[in-house]
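need a structure here:
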Amino acid sequence: QKSVGSIAIVSISNSIVGRPRRPFCVLFVPIAKQGWLRWFCAVSLSPSEAISFNMSGSRRQFTMCFKKKVIEYAEAHGNLAAQREFGPTEKSIRYWRSQKQRIISCSNQKKTSFRGRTAVHPELETALVEFVRELRARSLPVTTECIRVKALEIARDSGLTRAQFKGSPSWVRRFMKRKGLVLRRRTSVCQKLPAEFEHKLVEYQRFVIELRRQRCYMMGHMGNADETPVWFDMPSNTTVTEKAAKQVKLLTTGNEHSRFTVMLACTADGKKLPPYIIFKRKTLPKEDFPRDVIVRASEKGFMNESLMLEWIRLVWNRRPGALFQRPSMLVLDSYRGHLTADVKRSLSDGKTDLVVIPGGLTSILQPLDVVLNKPFKGRVRELYSEWMLGDNPKTPAGRLRRPPLATVCGWVSSAWKSLPEEMVRKSFRKCCISNALDGTEDDALWDIASEKQTSSDSSSDESE
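Predicted coordinates for the structure are as follows:
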């Protein structure tokens, strides 16, 4: 007799009709239930097998994706072959095959085996799911109260009384669980693509290709410029802290809603032009700004016609090679400050052809929007976080002062310089601006630039 905790294992040697049998053991497991001590036994186990017997009582769970693979294999090779290949018992595989249609209709990551009560009013829930999908297709918010009110309305139209269907908040929670609906935070204020955007996209690309064939632009003379907002305070949305912490506070200077505008520009050969920074104020302070940025003040804090004309004169017309007055192409969005008669005339005087991105398509046709803005802002956020860790000046009330404008301009300069030239070149190819005209580089249209993914790892909480 061996004793393993509260488990009694008895090894017995026996023979039947003069024929010896291998030793086997009886495994007694005490289980307390309703005040009685019950004993269960397992026979035909060797002592070593009995000692290693799994007493945890846990049940294995498999994802629907795994079950689909097992079902597919079992249909081709049989249940026993699937058991040997994947591990689950033949009985489980047989049951899964009987539930094939329900398993196929489930999400691949789901693990539950159709537990819980089924819907009492399936037609009502089907109509309610369609209502939710319709609102989300229009990017409209849906609340649990909205679902409850709509459910009561559908029930009333179906002839159900309040006694038959109450539509309580707990029912809404169960309904959402059954239908795979969850409450989510807004990820971003998305830009909705316009109707028939495929047609506009193809027409734009044809126009760019035809213009390149006619004018034979050099890579250094095809550029893109865009204004992007940058905030004085850019606290991270996440931080590392202890599990038991009830509050997660992040120190800021109180300027989360104060921002300035940065006009970024680059060319298809990978060159980055000096950033053009616009602060919302009447005059600039007498600070030592970095030499590689241009700083201006504006009462509204964003680009207008006069500032755009100055940008053309100080930045675009002074890019490398601009002195030779070779044919050039500048890609801009449809912001009205870019399309005035004086702006077009100024670009034409410098032999620059203006290419305007159709409204609503900058998220897929503008190199800065598609690839460069996110890593740029992620680097600015890193520099801001490093500054916050330092010993910074405070107000008489003890609050942190806003970073000086010269410091902020230094962040912009460093972040813009940190972007590799190859990333800039790939951004133009991805937007079908600098691709080889023979079609050998068209695969770049569908590739996700690796630099964008790498840079987003360090700034995954950045919200555009």
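
can we go C-alpha only for contacts and neighbour counts from here?
Will do.

for burial, what's the neighbour tally of Ser44?
13 (other Cα atoms under 10 Å).

to compare against the first, here's another:
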Amino acid sequence: MAAMDVVSAPLTLELLPTDTLLLILSFLDYQDLINCCYVSRRLHQLASHDPLWRRHCKKYWLISEEEKAQKNQCWKSLFIDTYSDVGRYIDHYAAIKKAWADLRKYLEPRPPQMALSLQDKMSAKRKSYSVEYKKGIVEDSRGKNLTAFCKEKKLDLRMVRKWRAEYDNLSQQVDEGNAKKRKCGSGRQPLFPELEDIICEWIADRRAKALAVRRADIQAFALAMAPQLEISPEEFKASQHWLDGFLQRYELSLRSTTLFKLEDTEVIKRALAFKSFVDGIDFSKYQLSNMIAMDETAVFMGQGSQTTVDHRGASSIYIPSTGYESARVTCILAIRLDGKKAPPLIITKGKNDKVECVSGIYVLETEKVWCTQAVIRKWVDLMLPLVLRGGQRGLLVWDSASTHRAKDIKNFLAERRIDQIMIPAGMTAYLQALDVAINKPFKDHLRMEINDYIENSMERNQHRNFVKPSLQEVVTWVKNSWDKITDSCVANALRAGYMDRKCSFKESSIAGHERLGPMVLQEMESQEIQAGIQGLESYDDVPEEDDMTVFE
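Here you go, the predicted structure:
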């Protein structure tokens, strides 16, 4: 009876073993495989399994193993590239290609002129020649029989004669640096240039206002403007083919948004303002052990990278998914200005809401796995307790995150006699000690720990899926990675963040930056000279003539 009372978990598609799912996917058509790529990350990886696309390449495009080896591509890439060219004929392409192959086989023992004439008339695409190539052909053809030369190079006689007549223009284009381009004005001209100019101005205006412009937006605007220019819907449909040509003609492309970035002048201004603020602090009222720099970083439990080194032309590149790529904890790292590392604090999901010490690492369970104000308070009490400081003031160096700038946190720090140095917004990559010199090596060590665990220690459940790592395993990863951060690495971080008072600002990370460093140092020297000139102008302590004593 006890065995009958056990309720088994419902079997879902995600719980099936990998081999079973690959067998199921092998019965799907290419459209269904593409749809599976949008279901989940695991199905995307499995639906991209290269042997699945081998069958479709041979079924629809009749691509042989020899053709694949020549193109040095995987089966999925071959299918996608071929579909982008002749996808509209996918239902008939195999029959046409087979008929063409049979025709060529039939013509092989016959006179070659028959096959060559058919091949020339049925060429799929016109060739495009660069300006440099045309100029070289004209120079090579001088002093030679032009007809024989064109046959040798497999070029059209009239085309080469035209290049000869335009030799001066071709030379001018090469001298102007357009050797790799076609002749100016060549190629198919737009059917509605006035409309395209209006669209281009509209795109520039929207981007100047930092508004998004998508392909569908361009098509909608083009269709709305066409009637105003007396262009009928039958003449212009704003198709995808037209849109591709329009973007190419105006050198436009669909771009991803970039992270917030400051202008160079603003970076220099904020860097020198930070230097001035730090120089104005009286560090003698703090003990080195009571000054601490901190930063938060996320720790993900998956393999992270989906790239790997493999042989060229390999038919399948497969990295198994653990199913926990999005699972994460937050880790607070900190170093003291005396060059010592503080124990990390791991923030994980849970309801305990108490700080526990596990293997020398602090662990805090919270409902939200990130750094909230409550977490900041607990961390400050751990790192800079007022009792151990003996009433002396503390100093905290961190970035200008919204949690750090909150009024409640400022009042909390003031009550505990803790001052703060806040890195200016957008400057953490240049001025925050941990972000400059510690976070990357820490994450590199952490990635190696996680990969080693996945390779050697990760277990599977009854459904052959990976079991989520335990909290103890995560603590071990963080501890081992943090132990590998050397004292010299901490010293470099303090110097790079201008927190080592024995080093000058010229040794900081921003001053040593390849592009921004010279500009920062130049502006710093200019300000020092300007301050010296103002000091001379305000100095008025020259004695009067009557007060001067002359010794003979």
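
just the element for the equivalent of Thr239 of the first structure over in the second structure, please.
Counting by TM-score structural alignment, Thr239 of the first structure corresponds to Thr308 in the second structure. For Thr308 of the second structure, there is no enclosing helix or strand under DSSP states H and E.

swap in Asp102 of the second structure?
For Asp102 of the second structure, the element it lies in under DSSP H and E is helix 93-107.

and that helix, what does it pack against?
Contacts defined by 3 or more Cα pairs under 8 Å, 6 or more residues apart in numbering; DSSP states H and E place helix 93-107 of the second structure against helix 112-121.

now the helix it packs on: how far from the chain's centre is it?
On the basis of Cα atoms, centre = their mean, to the nearest Å, helix 112-121 of the second structure sits 49 Å off its chain's mean C-alpha point.

about what we covered before: equivalent range in the first structure for the helix holding Asp102 of the second structure?
Using TM-score structural alignment, helix 93-107 of the second structure pairs with nothing in the first structure.

count the neighbours of the nearest residue to Asp310 of the second structure once chain neighbours are set aside for me.
Counting by Cα to Cα, 6 or more residues apart in numbering, the nearest residue to Asp310 of the second structure once its immediate chain neighbours are dropped is Ile317, at 7.6 Å. Other residues within reach of Ile317 of the second structure, judged by other Cα under 10 Å, total 16.

distance of Ile317 of the second structure relative to Glu356 of the second structure?
42 Å (Cα to Cα, to the nearest Å).

and for Arg213 of the first structure, the neighbour number?
Arg213 of the first structure: 10 neighbours (other Cα under 10 Å).

and the strands in the stretch 351-464 of the first structure?
Taking DSSP state E, counting those that start in this stretch, the strands of the stretch 351-464 of the first structure run over residues 352-356.

residues contacting the closest residue to Phe300 of the second structure other than its chain neighbours?
Excluding its sequence neighbours, the residue lying closest to Phe300 of the second structure (Cα to Cα, 6+ apart) is Arg328, at 4.3 Å. Contact partners of Arg328 of the second structure, counting by Cα atoms under 8 Å, 6 or more residues apart in numbering, are 298-301, 348, 369.
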